[in-house]
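Novice: Kindly generate the corresponding structure for this input.
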Amino acid sequence: MHSDSISRYLSNKIRSDLESTLFSCCPNRQWVSAMMANLPAATDDDKLIEMATTTFMGLESDQWLATFATHPKIGDQTKSHQKIESKEQSGMSTAPNEIQENMRNLNVEYERKFGFIYLVCATGKSGHEMVSDIRNRLLSSRKDELHKAALEQTKITAIRLRNLV
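Specialist: Modelled structure (predicted):
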C-alpha cells in the first residue's frame, strides 16, 4: 500500500489539475463533475473507490457508451495508445500474432453485435484470457453486456485511481 492516500493526493490538487487527473482515470465529464462535487465525502481510499464506482454506474447508458468510445480496442495496434493504456493492455501486445489476430476479428464481431467496443479491465490478463473472455461475452444479450462493460470500466477506473499515489 502506498504511504499517501488517494483522497489526500486529490484534495491537494488545484481544481483544473483535479479535473484533468480525474478525467485521466475515467474519461467522462459527468462522472468528473459528480466526483468533484462529492470528493470531500471520500474520507478514505475505499470510500473514494466505492464513490467512483457508484457514480459511474449511476450514469445513463449513453454516458457509459461515450466513455467506452474513448478506449482503444484491445489488440488494436493502429490507434495511438496513451502510455497508461499501452501498459494496461500489455498482455495482448506481448501475445502471439495468432492471438492478436483472433482478438482483432472478435473485436469486429463484438462491435457489430453490440454496437460498442469490447471493454475489459486488461491489467494482468494474458492475450489468451482476453480472447476467452470476449468469446464468452459474445454469448450475452446487449443489455447484459452493456452492464458488464460498465463494470469493467469501474475496475479500470479503480486501478487508475490507485495508481495515482
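Novice: C-alpha from now on. contacts and neighbour counts both.
Specialist: Noted.
Novice: chain center to the host helix or strand of residue 130, what's the gap?
Specialist: Take DSSP states H and E as the rule and residue 130 turns out to sit in helix 127-137. Mean-position distance between helix 127-137 and its chain equals 17 Å (Cα atoms, centre = their mean, to the nearest Å).
Novice: Contacts for it next, please.
Specialist: Outside helix 127-137, the residues that touch it by Cα atoms under 8 Å, 6 or more residues apart in numbering are 91-95, 99-100, 102-103, 106-107, 110, 118, 120, 122, 145.
Novice: cool, and stretch 148-163?
Specialist: Counting by Cα under 8 Å, 6+ apart, 6, 22, 24-26, 49, 52-53, 56-57, 64, 68, 118-121 sit against stretch 148-163.
Novice: ditto for stretch 25-37
Specialist: By Cα under 8 Å, 6+ apart, stretch 25-37 touches 19, 22-23, 51-52, 55-56, 59, 63, 66-67, 70, 153, 156-158, 160-161.
Novice: ok, of those residues, which come out buried?
Specialist: 19, 22-23, 51-52, 55-56, 63, 67, 153, 156-158, 160-161 (16 or more other Cα atoms under 10 Å).
Novice: count of neighbours near residue 92?
Specialist: By the measure other Cα atoms under 10 Å, the count of residues near residue 92 is 26.
Novice: and the next element down the chain from the helix or strand harbouring it?
Specialist: Assigned by DSSP H and E, residue 92 belongs to helix 90-93. The first helix or strand that comes after helix 90-93 along the chain, using DSSP H and E, is helix 97-114.
Novice: quick one: the biggest helix by length in the chain to chain centroid distance?
Specialist: Longest helix of the chain, by residue count under DSSP state H: helix 142-162. Centroid separation between helix 142-162 and its chain, computed with Cα atoms, centre = their mean, is 6 Å.
Novice: tell me the angle of that helix relative to helix 127-137?
Specialist: 150 degrees (axes from the mean of the first three to the mean of the last three Cα atoms, to 10 degrees).
Novice: can you pull the contacts of residue 92?
Specialist: Counted by Cα under 8 Å, 6+ apart, residue 92 has contacts 74-75, 99-100, 126-127, 130.
Novice: structure for this one too, so we can compare:
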Amino acid sequence: MHLTPADFDALPEADAVALLLDCCASPTWARSVAAARPFGNREALLSAASAAAESLTGADLDDALAGHPRIGERSEHASSRREQAAVTTADAGTLERIAAGNGAYEEKFGHVYLVRAAGRSAGELLEILERRLANDPETERKEVRAALAEITRLRLERLVTEETA
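Specialist: This is a model prediction of the structure:
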C-alpha cells in the first residue's frame, strides 16, 4: 500500500495508528504520530516520526523491540521478510553463527538484536552483531534507538510517498 501525505492525513485515527504500527510496534509512538496530523507533506511526517521516536521511554522502546523478529528467523511481517531477504540465501555456517549470536545478544541485553537489515548481506548483519556484542548496555541502547529510527523511516518512506504508485 502506498499513500500520499493527503491520503494519510485523511485516514481515521484508528486506521492511521494501525498502519503506523506496521512501521514501529510502539503503540505510544504510533498514537503520537497519528495525533500530530495533518502533515501536508512527507518530510513533515518523517520529521514528526523521528521526534516521536526520540521521546520513547524505555518501556516504549521495549514494545517496539517486541515487534521485531530475530535476524535469520522467518517472520509473518511482510516488511521484515523483505528487509531480511539476504539472510534467506546465506550459507548454513553464517546462519548458525547468526543464530548463536542472537542467543548471546538476547542473554546479554534482554531483547532481540535490532539492526537495519535492508540492503545488507547476511555476512554484514553477522559482523554488526558480533561488534555490538562487545557494547556495554548504555552504548547498545543508543545503537538500538538508531536502528529503530532507520527501520521506521524506511518503512514510512515505503508507506507514504509523494505520489500514488
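Novice: For the two chains, what TM-score is obtained?
Specialist: Once superposed, chain against chain, the TM-score is 0.89 (TM-score structural alignment, normalised by the length of structure 1); 159 aligned residues with a Cα RMSD of 1.7 Å.
Novice: Please pick the buried ones from the contacts of stretch 148-163 of structure 1.
Specialist: 6, 22, 25-26, 49, 52-53, 56-57, 64, 68, 118-121.
Novice: Point out the ones among those that are inside strands.
Specialist: Among these, none falls in strands (DSSP state E).
Novice: quick one: which two of the residues you listed are the most distant?
Specialist: 6 and 118 (28.5 Å; Cα to Cα).
Novice: okay, now the aligned partner of residue 89 of structure 2 in structure 1: neighbour count?
Specialist: Taking TM-score structural alignment, residue 89 of structure 2 has residue 94 as its aligned residue in structure 1. Residue 94 of structure 1 has 13 neighbouring residues, counting by other Cα under 10 Å.
Novice: wait, what's in contact with residue 94 of structure 1?
Specialist: residue 127.
Novice: Could you measure from it over to residue 66 of structure 1?
Specialist: 28 Å (Cα to Cα, to the nearest Å).
Novice: about what we covered before: pick the one among the buried ones among the contacts of stretch 25-37 of structure 1 closest to residue 43 of structure 1.
Specialist: When those are compared against residue 43 of structure 1 (criterion: Cα to Cα), the nearest one is residue 51, at 10.6 Å.
Novice: Which residues are in contact with the closest one?
Specialist: 35, 42.
Novice: With adjacent residues omitted, what lies nearest to the counterpart of residue 114 of structure 1 in structure 2?
Specialist: In structure 2, the residue matched to residue 114 of structure 1 (TM-score structural alignment) is residue 109. Distance criterion Cα to Cα, 6 or more residues apart in numbering; nearest residue to residue 109 of structure 2, sequence neighbours excluded, is residue 137 at 6.6 Å.
Novice: ok, the one you found touching residue 111?
Specialist: No. Look at residue 137 of structure 2 against residue 111 with Cα atoms under 8 Å: they stay out of range, at 11.2 Å.
Novice: Show me what residue 44 of structure 1 lines up with in structure 2.
Specialist: Per TM-score structural alignment, residue 44 of structure 1 is aligned with residue 41.
Novice: Residue 7 is in contact with that match, correct?
Specialist: No. In this structure, residue 41 of structure 2 is not within contact of residue 7 by Cα under 8 Å, at 10.5 Å.
Novice: more crowded one of those two?
Specialist: Between residue 41 of structure 2 and residue 7, residue 41 has the larger neighbour count (other Cα under 10 Å), namely 16 against 13.
Novice: got the buried residues for stretch 3-18 of structure 2?
Specialist: 3-6, 8-9, 16-17.
Novice: Redo the residues you listed as JSON lines? Include distance to residue 75 of structure 2 and secondary structure.
Specialist: Supplementary listing: these in JSON lines, determined by distance: Cα to Cα, whole Å; DSSP: H, G, I helix; E, B strand; the rest coil:
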{"residue": "3", "distance to residue 75 of structure 2": "24", "secondary structure": "strand"}
{"residue": "4", "distance to residue 75 of structure 2": "27", "secondary structure": "coil"}
{"residue": "5", "distance to residue 75 of structure 2": "28", "secondary structure": "helix"}
{"residue": "6", "distance to residue 75 of structure 2": "31", "secondary structure": "helix"}
{"residue": "8", "distance to residue 75 of structure 2": "26", "secondary structure": "helix"}
{"residue": "9", "distance to residue 75 of structure 2": "29", "secondary structure": "helix"}
{"residue": "16", "distance to residue 75 of structure 2": "23", "secondary structure": "helix"}
{"residue": "17", "distance to residue 75 of structure 2": "21", "secondary structure": "helix"}
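Novice: Endpoint to endpoint, stretch 64-75 of structure 1 covers what distance?
Specialist: Terminal residues of stretch 64-75 of structure 1 lie 21 Å apart, using Cα to Cα.
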